[in-house]
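Undergrad: missing the sequence, but the structure's below:
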């Protein structure tokens, strides 16, 4: 990893990024659903449905949902009968998820504080690894991808849902204007926190484009790496297999 990493449009030390990202998600944890609605126009719910449908979780499987603190992906996976471990580096996000699970009467999920770059789980433990709208906030993305590969069983599958760069002519300019100008204002209105929302938009712009991220997944050891653009690549589902 280089001496500096991106925190939005700023270049900071890895240690500073980890601390500042932690502060962002502590600030927005209680309003996380509203944040996703603001950044996606509410469409994140449909994208998550599609994401889990592609994962095809099955009863009896062990699935790790990384950066899944608020439970959105885990709740969808749990309907299949799979056993889900929800891991997040931020305890405030986990608290929101556990509270939401209790209100839904879901008591079979495992909740654990974990850093995607240094997972505490044993080798070849999980059948599936998911991460939705979380990988761009990781300080050392290649390290997190290597850890995902390590904890998956042979034949295990990796699925990542993340904002990317749309290739639809004209649409990218419209979304850029909306996200940079309106989303921080929405954050100020809904959560009294424009800066956190501004970082989240900037982090999307600094995230690798689809071909580059696909290559990073392959470099971590995954095979049959694929990418499915949604809305021209505004969002993308990347996947790969461990053999």
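TA: Yes, it's here. Remember, predicted model here, so these are calculated numbers, not experimental data.
Undergrad: When you work out contacts or count neighbours from here on, use the C-alpha atoms and nothing else.
TA: Noted.
Undergrad: which helices and strands sit right next to the longest strand anywhere in the chain?
TA: Ranked by number of residues, the top strand in the chain under DSSP state E is strand 152-163. The contact analysis (3 or more CA pairs under 8 Å, 6 or more residues apart in numbering; DSSP states H and E) places strand 152-163 against helix 44-55, strand 126-132, strand 235-241.
Undergrad: Distance from the last one to the middle of the chain?
TA: Centroid displacement of strand 235-241 relative to its chain, using CA atoms, centre = their mean, to the nearest Å, is 11 Å.
Undergrad: repeat for the first one
TA: What separates the centre of helix 44-55 from the centre of its chain is 12 Å, taken as CA atoms, centre = their mean.
Undergrad: Next, the buried residues of it.
TA: Within helix 44-55, the residues scored as buried using 16 or more other CA atoms under 10 Å are 44, 45, 47, 48, 51, 52, 55.
Undergrad: And that helix, what does it pack against?
TA: helix 72-78, strand 152-163.
Undergrad: after that helix comes which helix or strand?
TA: The first helix or strand that comes after helix 44-55 along the chain, using DSSP states H and E, is strand 62-66.
Undergrad: Could you figure out how far that following strand is turned away from strand 126-132?
TA: 20 degrees (axes from the mean of the first three to the mean of the last three CA atoms, to 10 degrees).
Undergrad: What is strand 62-66 packed up against?
TA: Helices and strands touching strand 62-66, by 3+ CA pairs under 8 Å, 6+ apart, are strand 83-88, strand 126-132.
Undergrad: Could you export these to TSV, including columns for mean neighbour count and distance to residue 207?
TA: Shown next, in TSV, are those (neighbours: other CA atoms under 10 Å; distance: least, CA to CA, whole Å):
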stretch	mean neighbour count	distance to residue 207
strand 83-88	24	20
strand 126-132	23	14
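Undergrad: any chance of those in CSV, with distance to residue 175 too?
TA: Formatted as CSV, these follow (distance: least, CA to CA, whole Å):
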stretch, distance to residue 175
strand 83-88, 29
strand 126-132, 20
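Undergrad: Put this next to the previous one:
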């Protein structure tokens, strides 16, 4: 009798048991949660705010909507969605990592955003909601950390209402070779050093750089969304393709 072969996946450039990845990713975000917002501003020179602003502009969120901000972390998108949906709407800030949720909850409550926001620890692969719950789902810089991305996309499709839309904001493949080379140098030389100086953690930021390289490129992710059931899937490259915003609808 032989042991059942263990399924594997990638954790950055490492090959690990699929069952272990969620815990490894959790350790990364437990480590970086307290400095997450500061590092985001430093790593992107503030450009992440423009990427998120474009995501909100493409979301179609309006008063009365129910929104799931998945892998919502420290709540940048949730804050704006809370204003847009108003008293008759609801925003769920969902994240698999309780450290990130705690930072997000404290930040948003300090801003006085309380009445229409719920905080739920959840796994994107098995969302704890009934079918047809949300008008809009966003996942910003979170999908690349999910172990089974296809399963997560199907789960998102299930909990979207007919007519609802999914927006995936994620690092992607730069469209120009010179930009790609410069981006690689920055990611693997500057970024871990910055992480060590600011967050006292170079390894977590090295993983983040590696996880970006292992994430599906623009066309592959578009195909994955189509296979999960989404229609009219499009994407918009930003900052030369360093980031892409994918959008798909459920009909």
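TA: Received the coordinates, thanks. Source: prediction; values computed, not measured.
Undergrad: now what about the TM-score between them?
TA: Once superposed, the chains reach a TM-score of 0.97 (TM-score structural alignment, normalised by the length of the first structure), with 242 aligned residues with a CA RMSD of 1.1 Å.
Undergrad: Any figure for the gap between residue 218 of the second structure and residue 47 of the second structure?
TA: In this view, residue 218 of the second structure and residue 47 of the second structure are 20 Å apart by CA to CA, to the nearest Å.
Undergrad: Could you do residue 214 of the second structure as well?
TA: 22 Å.
Undergrad: now do residue 63 of the second structure
TA: Relative to residue 47 of the second structure, and taking CA to CA, residue 63 of the second structure is found at 27 Å.
Undergrad: and what of residue 15 of the second structure?
TA: Residue 15 of the second structure is 32 Å from residue 47 of the second structure, by CA to CA.
Undergrad: Those two: which has the busier surroundings?
TA: Per other CA atoms under 10 Å, whichever of residue 15 of the second structure and residue 47 has more neighbours is residue 47, with 14 against 11.
Undergrad: for the more buried one, what are its contacts?
TA: For residue 47 of the second structure, the contacting residues are residue 41, by CA atoms under 8 Å, 6 or more residues apart in numbering.
Undergrad: swap in the one 10 residues further on?
TA: Taking CA under 8 Å, 6+ apart as the criterion, residue 57 of the second structure is in contact with no other residue.
Undergrad: Aligned to it, what sits in the first structure?
TA: With TM-score structural alignment as the criterion, residue 57 of the second structure lines up with residue 53 in the first structure.
Undergrad: which residue numbers in the second structure go with stretch 192-202 of the first structure?
TA: Mapping stretch 192-202 of the first structure onto the second structure (TM-score structural alignment) gives residues 200-210.
Undergrad: Contacts for that stretch, please.
TA: If you take CA under 8 Å, 6+ apart as the criterion, stretch 200-210 of the second structure is touched by 11-13, 28, 31-32, 187-188, 191-196.
Undergrad: can you put these in a markdown table and add distance to residue 71 of the second structure, neighbour count and secondary structure?
TA: Output for the contacts of stretch 200-210 of the second structure, formatted as a markdown table (distance: CA to CA, whole Å; neighbours: other CA atoms under 10 Å; DSSP: H, G, I helix; E, B strand; the rest coil):
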| residue | distance to residue 71 of the second structure | neighbour count | secondary structure |
| --- | --- | --- | --- |
| 11 | 17 | 23 | strand |
| 12 | 18 | 22 | coil |
| 13 | 22 | 14 | coil |
| 28 | 14 | 18 | helix |
| 31 | 16 | 17 | helix |
| 32 | 14 | 20 | helix |
| 187 | 22 | 20 | helix |
| 188 | 24 | 16 | helix |
| 191 | 22 | 20 | helix |
| 192 | 22 | 23 | helix |
| 193 | 25 | 19 | helix |
| 194 | 23 | 17 | helix |
| 195 | 21 | 21 | helix |
| 196 | 24 | 14 | helix |
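Undergrad: From those, pick the one nearest residue 123 of the second structure.
TA: Ranked by distance to residue 123 of the second structure (CA to CA), these are led by residue 28 at 15.9 Å.
Undergrad: and that closest one, what is it in contact with?
TA: Contact analysis of residue 28 of the second structure by CA under 8 Å, 6+ apart lists residue 204.
Undergrad: And the alignment partner in the first structure of it, how far from residue 30 of the first structure?
TA: Counting by TM-score structural alignment, residue 28 of the second structure lines up with residue 24 in the first structure. Note on residue 24 of the first structure: its distance to residue 30 of the first structure, by CA to CA, is 11 Å.
Undergrad: try residue 22 of the first structure
TA: For residue 22 of the first structure, the distance to residue 30 of the first structure (CA to CA) stands at 14 Å.
Undergrad: Trace residue 233 of the second structure over to the first structure, please.
TA: Looks like residue 233 of the second structure aligns to residue 225 there (TM-score structural alignment).
Undergrad: In a strand, that match, correct?
TA: Yes. Under DSSP: H, G, I helix; E, B strand; the rest coil, residue 225 of the first structure sits within a strand.
Undergrad: mind listing what it touches?
TA: By CA under 8 Å, 6+ apart, the neighbours of residue 225 of the first structure are 214, 217, 218, 238, 239, 240, 241.
Undergrad: Try it again at 10 Å.
TA: Residues in contact with residue 225 of the first structure (CA atoms under 10 Å, 6 or more residues apart in numbering) are 158, 159, 214, 215, 216, 217, 218, 238, 239, 240, 241, 242.
Undergrad: just residue 89 of the second structure next, same as before
TA: So residue 89 of the second structure contacts 61-67, 81-83, 115-117 (CA under 10 Å, 6+ apart).
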